[in-house]
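Asker: just need the structure, nothing else, for what follows:
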Amino acid sequence: MNRLSTLSAGIALGATLALLSMLCALTFALWPDATLDFAGAFTHGLDLGTIKSATPISPGRALYGIVGLGVVGLVTGVVYASIYNVV
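Answerer: Okay, here's the model as predicted:
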């Protein structure tokens, strides 16, 4: 069985999640109602309009989310690859 590089798996997942978060923030900034409608489809029709913020998202807050999700992805990828290599 091939071993996974723990750091490579972590970086790959972290970068992927950061990119997805960046695209999500961009689409929400451009089309907030359509983005909430689309996200509602993933939650089987749950009305997400009630949690929509009245103020637009700031670039700093978007960056905070992008970096945070990237770190979560990095840690998750490292843990996943470590477990994969043991099993």
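Asker: going by C-alpha atoms from here, please, whenever you check contacts or count neighbours.
Answerer: Fine.
Asker: neighbours around residue 44, how many?
Answerer: 8 (other C-alpha atoms under 10 Å).
Asker: next, it: secondary structure please.
Answerer: Following DSSP: H, G, I helix; E, B strand; the rest coil, residue 44 is assigned to coil.
Asker: this one next, for a side-by-side:
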Amino acid sequence: MTLSPPWKTGLALALTMAFSYIVCALLYRQWPAQGIDFLNALFHGLDFHKLASPAPFTLAVFLYPLVVLALWGFVVGTVFAWLHTLLHGRR
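Answerer: Just a heads-up that it's a prediction; the model follows:
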């Protein structure tokens, strides 16, 4: 089995995280109260209502986390693939 270069795994994770964030942000923009309720359920009842902000949902508020998540996904995916190859070797 030939493994792909680590950066390709990084790119796949970065694109997956970016896509997931875009979907999540669009749903939250449409239904903010239900989005917070979903987070509360996802995190075992931790109350996210206290973090709700009356600030408008601007392009900058959308883009900054998108870039951060995509970059983080690329780095984590690349390091993961590199370590996987290092530990398992190329076959």
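Asker: mind naming the longest helix for the first structure?
Answerer: helix 59-86 (DSSP state H).
Asker: give me the mean distance between that helix and the second structure.
Answerer: Once fitted to the second structure, helix 59-86 of the first structure is off its aligned match by 0.6 Å on average (mean C-alpha distance after the TM-score superposition for the first structure).
Asker: just checking, what packs against that helix?
Answerer: In terms of contacts (3 or more C-alpha pairs under 8 Å, 6 or more residues apart in numbering; DSSP states H and E), helix 59-86 of the first structure is packed against helix 6-30.
Asker: which residues does the helix it packs on contact?
Answerer: Contacts to helix 6-30 of the first structure, defined as C-alpha atoms under 8 Å, 6 or more residues apart in numbering, come from residues 35-36, 56-57, 62, 65-67, 69-82.
Asker: residues contacting stretch 80-91 of the second structure, please?
Answerer: Contacts of stretch 80-91 of the second structure with the rest of the structure, by C-alpha under 8 Å, 6+ apart, involve 1-3, 5-7, 9-10.
Asker: where does residue 4 of the first structure land in three-state SS?
Answerer: coil.
Asker: could you find the closest non-adjacent residue to it?
Answerer: Residue nearest to residue 4 of the first structure in three dimensions, not counting chain neighbours: residue 81, with 5.8 Å by C-alpha to C-alpha, 6 or more residues apart in numbering.
Asker: and the angle from the longest helix of the first structure to helix 6-30?
Answerer: 150 degrees (axes from the mean of the first three to the mean of the last three C-alpha atoms, to 10 degrees).
Asker: which residue in the first structure lines up with residue 31 of the second structure?
Answerer: Counting by TM-score structural alignment, residue 31 of the second structure lines up with residue 31 in the first structure.
Asker: look up how far residue 38 of the first structure lies from that match.
Answerer: 11 Å (C-alpha to C-alpha, to the nearest Å).
Asker: in stretch 62-75 of the second structure, which residues are buried?
Answerer: The neighbour-count check on stretch 62-75 of the second structure (16 or more other C-alpha atoms under 10 Å) flags 66, 69-75 as buried.
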